[in-house]
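Colleague: starting from these lines, generate the structure:
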Amino acid sequence: MSDLAPLAEAVAVDPLVGHPADYHVFHNFLERCKELPAITTAVVWPLSSVALRGAIEAAEEGLIEPTLIGDEAEMKALADEIGVDISNYPILQADTESRAAELGCIMCRSGNAQAIMKGSLHTDELMRAAMNKDTGLRTNRRISHVFVMDTPAYDRTLLISDAAINITPELEDKVHIIQNAIDLAHALGIPEPKVALLSAVETVNPKIKSTLDAAALCKMADRGQITGGILDGPLAFDTAVSARAAEIKKLESPVVGQADILVVPDLESGNMLAKQLEYLGGAQMAGVVLGARVPAILTSRADSAETRLTSCAVAVLMHYATHPVIKV
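Modeller: Next comes the predicted model:
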């Protein structure tokens, strides 16, 4: 018998995460959106089949009212090729990706769009326009990205930040990253999210900067500099999501084993974590950018139309969390 056989058997009998494998998060988001009006959305450069189809399907689901921004002739040719009808949607002509991104930001700044959606252009191109100090979408908050995960083996909505915008965030940046994620969690129906500040270990080590940041951030939350959530860290990934792992390591806190938000040390670790959960763990994920004037629906060019649909739903819930529907 292999030396690994007893370990494999133990994991099969006593898994560290015992939730039955199912999807339980994104369906609820889409159901909630059925009670809400569609949001006007600037769709920037939807010149791939997935990008264009995702925008139109989101419109047909009643999530967004899109304005398509890009080369009109190319979009119409693509629509004919993939069998999508775009005749009912306004089109803004843009000859280049950068001009399309600029027009999308102008629509949002003028109040003609309540969200902006990335099409098939590169993320840097869209964010360069959005982060322009004079003509972009910046506020007094630092802009950050959140992956919202529907993970089969985990019985909670899981948010991961930041895995797409801030490369090596400093302590002050992480304050904004955390507050943005907490505010999104509230919009998604999590009234007091549990925030795990991830590192490689659970103890403060002066040689590991993420542990020092985690300790400082927890104290800042104690002093009211971060509000609306419960913070703990440093925590390793296993103790953040597994009560059994925390028990083995003799850790006790309101966060261990039931984190709603995972705050990663840097973009590389966050991006790898999210995509490992997606490709090897079977997770579904949505992507949204926070801290701007409007929600930015930011997905990978490789993402499916289904992912873009759910990302739109997250943006809808985020919009109406700060702009409640007035019932007549």
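
Colleague: rest of the way, CA atoms for contacts and neighbours
Modeller: OK.

Colleague: all strands of this protein, in order?
Modeller: 39-44, 64-70, 91-93, 115-118, 144-150, 158-161, 194-198, 230-235, 261-263, 284-290, 296-297 (DSSP state E).

Colleague: turn those into a markdown table, including distance to residue 247 and mean neighbour count.
Modeller: What follows is the strands of the chain, written out as a markdown table (distance: least, CA to CA, whole Å; neighbours: other CA atoms under 10 Å):
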| stretch | distance to residue 247 | mean neighbour count |
| --- | --- | --- |
| strand 39-44 | 45 | 28 |
| strand 64-70 | 45 | 26 |
| strand 91-93 | 56 | 18 |
| strand 115-118 | 42 | 29 |
| strand 144-150 | 25 | 26 |
| strand 158-161 | 21 | 25 |
| strand 194-198 | 16 | 28 |
| strand 230-235 | 13 | 26 |
| strand 261-263 | 19 | 27 |
| strand 284-290 | 28 | 25 |
| strand 296-297 | 38 | 28 |
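
Colleague: distance to residue 103 for the ones you listed - can I get that in JSON lines?
Modeller: Compiled in JSON lines, the strands of the chain are given as follows (distance: least, CA to CA, whole Å):
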{"stretch": "strand 39-44", "distance to residue 103": "8"}
{"stretch": "strand 64-70", "distance to residue 103": "8"}
{"stretch": "strand 91-93", "distance to residue 103": "8"}
{"stretch": "strand 115-118", "distance to residue 103": "10"}
{"stretch": "strand 144-150", "distance to residue 103": "21"}
{"stretch": "strand 158-161", "distance to residue 103": "28"}
{"stretch": "strand 194-198", "distance to residue 103": "36"}
{"stretch": "strand 230-235", "distance to residue 103": "39"}
{"stretch": "strand 261-263", "distance to residue 103": "32"}
{"stretch": "strand 284-290", "distance to residue 103": "18"}
{"stretch": "strand 296-297", "distance to residue 103": "14"}
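
Colleague: to compare with the earlier structure, here is another sequence to fold:
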Amino acid sequence: MKKPTTITNKTWAQLRVGDSASIERVCADRDLFLFAHVSGNTNPLMLPGVEGEKPAEAPIAPSMWVGSLVSAVLGNILPGPGTLYLEQNLQFFKRVHVGDRLKVSVTCKEKRDEPVVVFDTSIVNGGGEPVCQGLAIVNAPTRNIETPVRELPALIMEEKEQFPHLIALAAQLPRLKTVVVCPEDHNSLGGPLLAYDKGLIEPIFIGDLERISAAAHALDADISAFRVIDEKNHRAAAGRAVAMVRAGEAGAVMKGDLHSDDLLAAVVAKDGLRTGRRISHVFVLDTLTLDDLLLVSDAAINIAPDLLTKVDIVQNAIDLALACGMEPKVGVLSAVEVINPAIASTLDAAILSKMAERGQIRGGAVDGPLAMDNAIDMDAARTKGIVSLVAGHANVLIAPNLESGNLLAKELTFVSHAEAAGLVVGASAPVILTSRADNENARLVSCALAQLYAYWRKNGRPFTGAAPAKNLAAE
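Modeller: Model prediction:
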């Protein structure tokens, strides 16, 4: 049924005793959080538990939130716009929990001297049981008002944990043996230890033994059960880690407290983890406003990629998206959505799009050039007259160069409050390349990405939940 675009009222003169109106509303977690913000009431009985923890009891909706639903009927429907409260009393009979469907009704009981009107108010649950009853006394409007239905500004709520689906999925796989290079501070050691606790990896630590031990002491962590290889030189530590992966002793490499160049030099060396494809970095972002994950590449390795490098960047990003169970829709970004020979990135984007059509890039839909707005937003795409499988729906964004990609990923992280993880792909094994400033959660999710990507490389399909029998250590 088409939603009304305007709302109208009934004046005091038009109201008749017996007139009634109602709405239905389902109580959601979001309602409880928003009410807590507005009211300041953070009673733990009335807030959902921390994600991943099973609450002792389902949260109870605050009674005043339940009662406040009456105002939506009075203010929007009957009498409608222009109504002002004078008095409201409420009596509560049953508790409301998340998921309960409520029917909120008002009925005109009495008309007093203009403009005063008395309404019976009632709220019943999905089983027809009374939840709340009361009496409302209002000043009804004295003139007819017709007003457009107002779209309220969107509210973004931050969650404490991101990527829960990826972590839960990866935890079903056997632990991935991972060489952690120079975990010599609390973040670079705490991340892999958290990933171990979550069942994602089996870490092998290589670096300065004294500094690793000091980091463990600072975390109050016992690392005696793990293999620790003493190597004080960062470049040498990275080389030994890559050699262990090549020898089948581990299935992935993870960056610790060392410079990215030191690790990547070992990865791309002739005796490193080279394949026939250029390596690239993919940021995977869990945003607050998009339903799907968002991948951004390349923002960390290839500074000014030429066309052939971009082919590999696109293919690498598609592969990781597939490993995460996504249907890749790749938007190749530029400043504009039309081909302009003066803007080289528009030419590259158009060629990449045609290469995907011809099967030279596989596994996802690719379109470009696209500006950021019409890559992500359907209304922007329609306004510009762009019709494609990707425009307005892109979940993989390919930046023209490292600078723009890095700016985009960092803006989404620090301004738009997206949670970010990342992985280097295109090598013969996953390379978990996080910033030294990344927190433990970013490293945890990056380990989950490595797990899923390793499985996809071995099996040619995403992991969907049925844990395989074989260990991934030798991948």
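
Colleague: re the thing from before, the strands of structure 1: which one's closest to residue 26 of structure 1?
Modeller: Residue 26 of structure 1 lies closest to strand 144-150 among the strands of structure 1, at 6.4 Å (CA to CA).

Colleague: list the contacts of the closest one.
Modeller: Taking contacts as CA atoms under 8 Å, 6 or more residues apart in numbering, the residues outside strand 144-150 of structure 1 that touch it are 23-26, 156-166, 176-177, 180-181, 274, 283-291.

Colleague: what inclination does it have with respect to strand 284-290?
Modeller: Counting by axes from the mean of the first three to the mean of the last three CA atoms, to 10 degrees, strand 144-150 of structure 1 lies at 160 degrees to strand 284-290.

Colleague: ok, average deviation of strand 144-150 of structure 1 from structure 2?
Modeller: Comparison of strand 144-150 of structure 1 with structure 2 after fitting gives an average deviation of 0.3 Å (mean CA distance after the TM-score superposition for structure 1).

Colleague: quickly note the distance from residue 217 of structure 2 to residue 189 of structure 2.
Modeller: 11 Å (CA to CA, to the nearest Å).

Colleague: and the two? Which one has more around it.
Modeller: Between residue 217 of structure 2 and residue 189, counting by other CA atoms under 10 Å, residue 189 is the more crowded of the two (27 against 13).

Colleague: the strands of structure 1: which one's closest to residue 310 of structure 1?
Modeller: When the strands of structure 1 are compared by CA to CA, strand 284-290 sits nearest residue 310 of structure 1, at 5.9 Å.

Colleague: give me the stretch of structure 1 that stretch 130-140 of structure 2 matches.
Modeller: Across structure 1, nothing matches stretch 130-140 of structure 2 (TM-score structural alignment).

Colleague: and if you look at stretch 411-423 of structure 2?
Modeller: Aligning stretch 411-423 of structure 2 against structure 1 (TM-score structural alignment) gives residues 276-288.

Colleague: and the end-to-end length of that stretch?
Modeller: Stretch 276-288 of structure 1 end-to-end distance (CA to CA) = 19 Å.

Colleague: what does stretch 406-426 of structure 2 give?
Modeller: 19 Å.

Colleague: from the chain's centre, how far out does it sit?
Modeller: Distance of stretch 406-426 of structure 2 from its chain centroid, counting by CA atoms, centre = their mean, to the nearest Å, is 11 Å.

Colleague: which residues are contacting it?
Modeller: Residues from elsewhere that reach stretch 406-426 of structure 2, judged by CA under 8 Å, 6+ apart: 158, 162, 274-275, 277-288, 296, 298-300, 312, 316-317, 320, 430-434, 442-443, 445-446, 449-450.

Colleague: could you report the neighbour count for residue 391 of structure 2?
Modeller: Neighbours of residue 391 of structure 2 using other CA under 10 Å come to 29.

Colleague: hmm, I typed the wrong one, I wanted residue 339 of structure 2.
Modeller: 18.

Colleague: contact partners for the counterpart of it in structure 1?
Modeller: Pairing criterion TM-score structural alignment: the partner of residue 339 of structure 2 within structure 1 is identified as residue 204. Contact partners of residue 204 of structure 1, counting by CA under 8 Å, 6+ apart, are 211-212, 215, 234.

Colleague: repeat the analysis, applying 10 Å as the threshold.
Modeller: By CA atoms under 10 Å, 6 or more residues apart in numbering, the contact list for residue 204 of structure 1 reads 210-215, 233-235.
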